[in-house]
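J.: Below: sequence and its predicted model.
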Amino acid sequence: MPSEFSGKHVTVAGLGVSGVPAAKVLHGLGAHVTVVNDGADERARTQAAELEALGVTVRLGDGAASDSGSAAGLPEGTELIVTAPGWKPTKPLFAAAEQAGVPVWGDVELAWRLRGHGGRKAAPWLAVTGTNGKTTTVQMLASILAAAGLRTAAVGNIGVSLLDAVTGDTEYDVLAVELSSYQLHWAPSLRAHSAVVLNLAADHLDWHGSMEAYAADKGRVYEGNQVACVYNVADRATEDLVRAADVEEGCRAVGFTLGTPGPSQLGVVEGLLVDRAFVEDRHKNAQELAEVSDVNPPAPHNIANALAAAALARAYGVPAAAVRDGLRAFTPDAHRIAHVADVDGVAYVDDSKATNTHAAEASLAAYEPIVWIAGGLAKGATFDGLVEGAAKRLRGAVLIGADRALIREALARHAPEVPVVDLDRTDTGAMPQAVREARRLAEPGDTVLLAPACASMDMFTNYNKRGDAFAEAVRELGA
């Protein structure tokens, strides 16, 4: 049966994790697909060869989006653009599309529109976004849903293509979907069953242009929600986004808090995760869901992630026992407040994933006293608020990376009594030295915490490599 894409001229902007599946799916639906990609490195050439073998046109390198026969920079005949989420809205290609009246979708928008294609079940989406904690929350949610006996998967902005989930052979009951602000920007018709914005802090402002635009794109996740808009009681901005959303009749605002929950909230009471939202007579009753000790690890921000996941699962009708069982079964990814080892009475914790100040703030709040290993690429961040809030917890600090001076200066202003070791090097060998210096500063009962508050690319390929280097250096201490 011909699809709505049969014979349609579609330009896919960008290769990578999202672009290649989009091109394949569209080609399989009968579209005339042209892929344009700024880069022309070995990976791009390999992906291009794979697509060209199927009959897809691929153009690589600067200026790939235009051709001599095109109008206003669009590949000739383009009727739709499907973009990789990382392409900025300021790209000339999108200005040309707007001028020509050509719609621009992201891969998430395409996946949303293809739900139920070919007679497949259109599984509802439980959507998660926020500045930090998205992946962990989505994985917790998928674990809870699976514990309830539901066919599910953690998909979206975590390396698993949503397109594969909605067009593949497996029919899911419900999907746990991680969505970035980039993806939400390009997904105008997305309407989730229920959704959460975990938190909001300045991030990716170079892409969005302003904090207001960034928040607005995050808030798109609430548009058209059917059952619950879940928000963070401790982060008023997330509740404001709920208030601004246009939702279906009967959709409820549900908060999560690390304190005692009020009606229509989930929270913590005497070491228990409890639900006062999805129970009968929520003004008088509460349902025990799990113990705090069921959350791995039970750091405050991770408990918040667990409550958000539980709220979405409960919105879908999951029983309390499945929340407990799912949280117990969940194993966090590497480099997320991961305990590496205890050496001479000192705990060593790897939170290399804390690549911005908001994530590092949550990590620093989980331990005391701390010898803090920090630094890297600041990406325009400032550190005064982070240091001021953590000062009383710090035994010492070891600084690495290209922008370490920014953290050193914040420490001098707000924690002048804290000893600081400034390692004037940005090679990968700095990490073993940093761990040795941290060991020298630490005392039994302390935590040496790698929570860089910065990106890793000045020294390492990615935050995973940075965390691996830390863990290896710690293991060498105990050898």
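T.: Ah, there it is. Numbers count the residues shown, from 1 in each chain.
J.: CA only for contacts and neighbour counts going forward, please
T.: OK.
J.: And the helices in the stretch 351-479 of the chain?
T.: Along the stretch 351-479 of the chain, the segments classed as helices by DSSP state H, counting those that start in this stretch run 357-364, 384-390, 404-414, 430-441, 463-477.
J.: out of those, which comes closest to E50?
T.: When these are compared by Cα to Cα, helix 463-477 sits nearest E50, at 28.1 Å.
J.: need the contact list for N296.
T.: The neighbours of N296, taking Cα atoms under 8 Å, 6 or more residues apart in numbering as the test, are N302, L327, R328, F330, T331, P332.
J.: rewinding a little: just put the helices of the stretch 351-479 of the chain in TSV and tack on mean neighbour count and distance to D424.
T.: TSV is the format used below for the helices of the stretch 351-479 of the chain (neighbours: other Cα atoms under 10 Å; distance: least, Cα to Cα, whole Å):
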stretch	mean neighbour count	distance to D424
helix 357-364	22	22
helix 384-390	18	20
helix 404-414	19	9
helix 430-441	20	9
helix 463-477	20	17
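J.: circling back: redo the contacts of N296 as CSV? Include secondary structure, distance to C229 and neighbour count.
T.: Shown next, in CSV, are those (DSSP: H, G, I helix; E, B strand; the rest coil; distance: Cα to Cα, whole Å; neighbours: other Cα atoms under 10 Å):
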residue, secondary structure, distance to C229, neighbour count
N302, helix, 20, 22
L327, helix, 21, 27
R328, helix, 25, 19
F330, coil, 24, 19
T331, coil, 26, 15
P332, coil, 25, 18
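J.: And here is the other one:
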Amino acid sequence: MTVDLNQLDRTTSWEGVRVVVCGFGVSGFAAADTLTHVGANVVALDERDDDGLRERATLLQVLGADVRLGAGSTASLPPADLVVTSPGWPPTAPLLVEAASSGIPVWGEVELAWRLRVEGDAPWLAVTGTNGKTTTVQMLDAMLRAAGKRSVAVGNVGKPIVEAVMDPEPYDVLPVELSSFQLHWSRSMSAQASAVLNLAPDHVDWHGSFDAYAADKGRIFENTQIACVYNVADPETERLVRAADVVDGARAIGFTLGVPAVGMLGVVDGVLADRAFVAERQTAAAELATVDDIAPDGDHNVANALAAAALARAHGVPPVAVRDGLRGFRLDAHRVAEVATVRGVRYVDDSKATNTHAARASLESYPHVVWVAGGLAKGATFDDLVSATHERMRGAVLIGRDRALIADALRRHAPEVPVVEVDSGETEAMDRVVDAAATMAQPGDTVLLAPGCASMDMFANYAARGDAFAEAVRRL
């Protein structure tokens, strides 16, 4: 049959539409479930096979989907009118290459969610960047809720976007965190307001180059309706705004830790000030909150709060709700979370710092640090990070597959910093990490897990890595 995908949304029947879902993780399951619900013929594929996946598969098979798990399940592409890919699948994956060469559209879950929307659905306030995405989206969600909006953080954090779009009780607005993987497959999205927080090399192995990574981040600005929010301290984010094809009337809104110019948000004498969404912005500013309202402190969190405030203000949130949202906000676990103080030494879990940009921001928050780092580097280098922060380092404890990259950067740029490497294969590796760090640390120091790397060489995810660190600290 001939299928016009442009005519389909959540209110129409997808009967007869053949959809192959590649990947059966959280977003893949949500996509397959939703597509089954609207009547599509769904085949879901994943090379993995475990109890959790089989449980999900059983549920969808009862509903009529065909779920194929285990080795060989992705060897060939079943007949399809549409392929929906999970964000972890690179565009070089053979099934996705086969689909593209056959003229079969390939969407991500973000594209699917946007296509399912109908007129009048909740607008999207979209956030991306190398670091700070989750914190910013959760700050934004807190501001929206403080304004009385029915809101939920979705996308790369929290609820899958398709679940929110399909929710029978409509949301007023959706704060959406988007990774570069998700944006790579996005074409139709038109956010009410969007933000790129910062850009630093990350996932270069997936995208092929930093330029390709930045270009995918920049997709968030395409078709933005009201405000494109950029970081004044990061010129590349403004360049992406200038290059974007936006809806007529959309404005470029900067955020800065300094005094804001007209059309920006910034900081004046410890006050977050808005000179973008006020009537008399040439001569006046709206007071939104104070730096003391932001927890935990640190310049990077002030920047996150300003970006969230810009998006909230673009949606019409009043200043008092920005303030109340920030005052009630608390970071999730594994984001600069203080675990304990043992013999005068603080132990901090920032396992979410999975790239060098995030690790540097974390290191710069403490004067004297024993740095716990390592894992999967994802194509990153550590020279700039070490050069910028080595004077704060009392020592370093390195773990994971790519720990030699960090050790080499420390040897070249900080030979005075003592380094201990812990073999990934050792029993209770994190106990050895914490013991080694405790030996180096002095009272008043911070032992900081800010790995600068992904976790999957040793742990299920960054949360499991942070949990292992916290448990080892408690045993100490």
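T.: Looks like it came in fine. Keep in mind that what you see is a predicted model, and the values were worked out from it rather than measured.
J.: After superposition, what's the TM-score here?
T.: The TM-score (TM-score structural alignment, normalised by the length of the second structure) is 0.93; 467 aligned residues with a Cα RMSD of 2.0 Å.
J.: Which one of the helices of the stretch 351-479 of the first structure lies nearest to L190 of the first structure?
T.: Proximity to L190 of the first structure (Cα to Cα) singles out helix 357-364 among the helices of the stretch 351-479 of the first structure, at 27.3 Å.
J.: can you list the residues that contact the closest one?
T.: Contacts to helix 357-364 of the first structure, defined as Cα under 8 Å, 6+ apart, come from residues 131-132, 201, 299-301, 337, 351, 353-354, 370, 381, 383, 386, 389-390, 393, 449, 451-454.
J.: which of the residues you listed count as buried?
T.: Among these, the ones that count as buried by 16 or more other Cα atoms under 10 Å are 131-132, 201, 299-301, 337, 351, 353-354, 370, 381, 383, 386, 390, 393, 449, 451-454.
J.: Dump the helices of the stretch 351-479 of the first structure into JSON lines; add distance to W186 of the first structure as well.
T.: As requested, these are exported to JSON lines (distance: least, Cα to Cα, whole Å):
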{"stretch": "helix 357-364", "distance to W186 of the first structure": "25"}
{"stretch": "helix 384-390", "distance to W186 of the first structure": "32"}
{"stretch": "helix 404-414", "distance to W186 of the first structure": "34"}
{"stretch": "helix 430-441", "distance to W186 of the first structure": "39"}
{"stretch": "helix 463-477", "distance to W186 of the first structure": "27"}
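J.: so which of these gets nearest K8 of the first structure?
T.: Set against K8 of the first structure and scored by Cα to Cα, the helices of the stretch 351-479 of the first structure come closest in helix 463-477, at 40.4 Å.
J.: who are the neighbours of the closest one, in terms of helices and strands?
T.: Secondary-structure packing of helix 463-477 of the first structure (3 or more Cα pairs under 8 Å, 6 or more residues apart in numbering; DSSP states H and E): strand 338-343, strand 346-350, helix 430-441.
J.: export those to JSON lines and tack on distance to T11 of the first structure?
T.: Putting those into JSON lines (distance: least, Cα to Cα, whole Å) gives the following:
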{"stretch": "strand 338-343", "distance to T11 of the first structure": "42"}
{"stretch": "strand 346-350", "distance to T11 of the first structure": "42"}
{"stretch": "helix 430-441", "distance to T11 of the first structure": "44"}
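J.: And V346 of the first structure, what's its match in the second structure?
T.: Counting by TM-score structural alignment, V346 of the first structure corresponds to V345 in the second structure.
J.: any idea which element A57 of the second structure lies in?
T.: helix 51-62 (DSSP states H and E).
J.: where do the helices sit along the stretch 1-150 of the first structure?
T.: 16-28, 42-52, 92-100, 107-114, 134-147.
J.: Single out the most deeply packed of those helices.
T.: helix 134-147 (a mean of 27; mean count of other Cα atoms under 10 Å).
J.: what's the mean distance for that helix versus the second structure?
T.: Mean deviation of helix 134-147 of the first structure relative to the second structure after superposition (mean Cα distance after the TM-score superposition for the first structure): 0.6 Å.
J.: which strands and helices sit next to that helix?
T.: With contacts taken as 3+ Cα pairs under 8 Å, 6+ apart, helix 134-147 of the first structure sits against strand 125-129, strand 154-156, strand 175-178, helix 300-315, helix 320-329.
J.: Superpose on the second structure and give me the mean offset of the following helix or strand past the shortest one.
T.: Next helix or strand after strand 154-156 of the first structure toward the C-terminus (DSSP H and E): helix 162-167. On the superposed models, the aligned residues of the second structure are on average 0.9 Å from helix 162-167 of the first structure, with distances taken as mean Cα distance after the TM-score superposition for the first structure.
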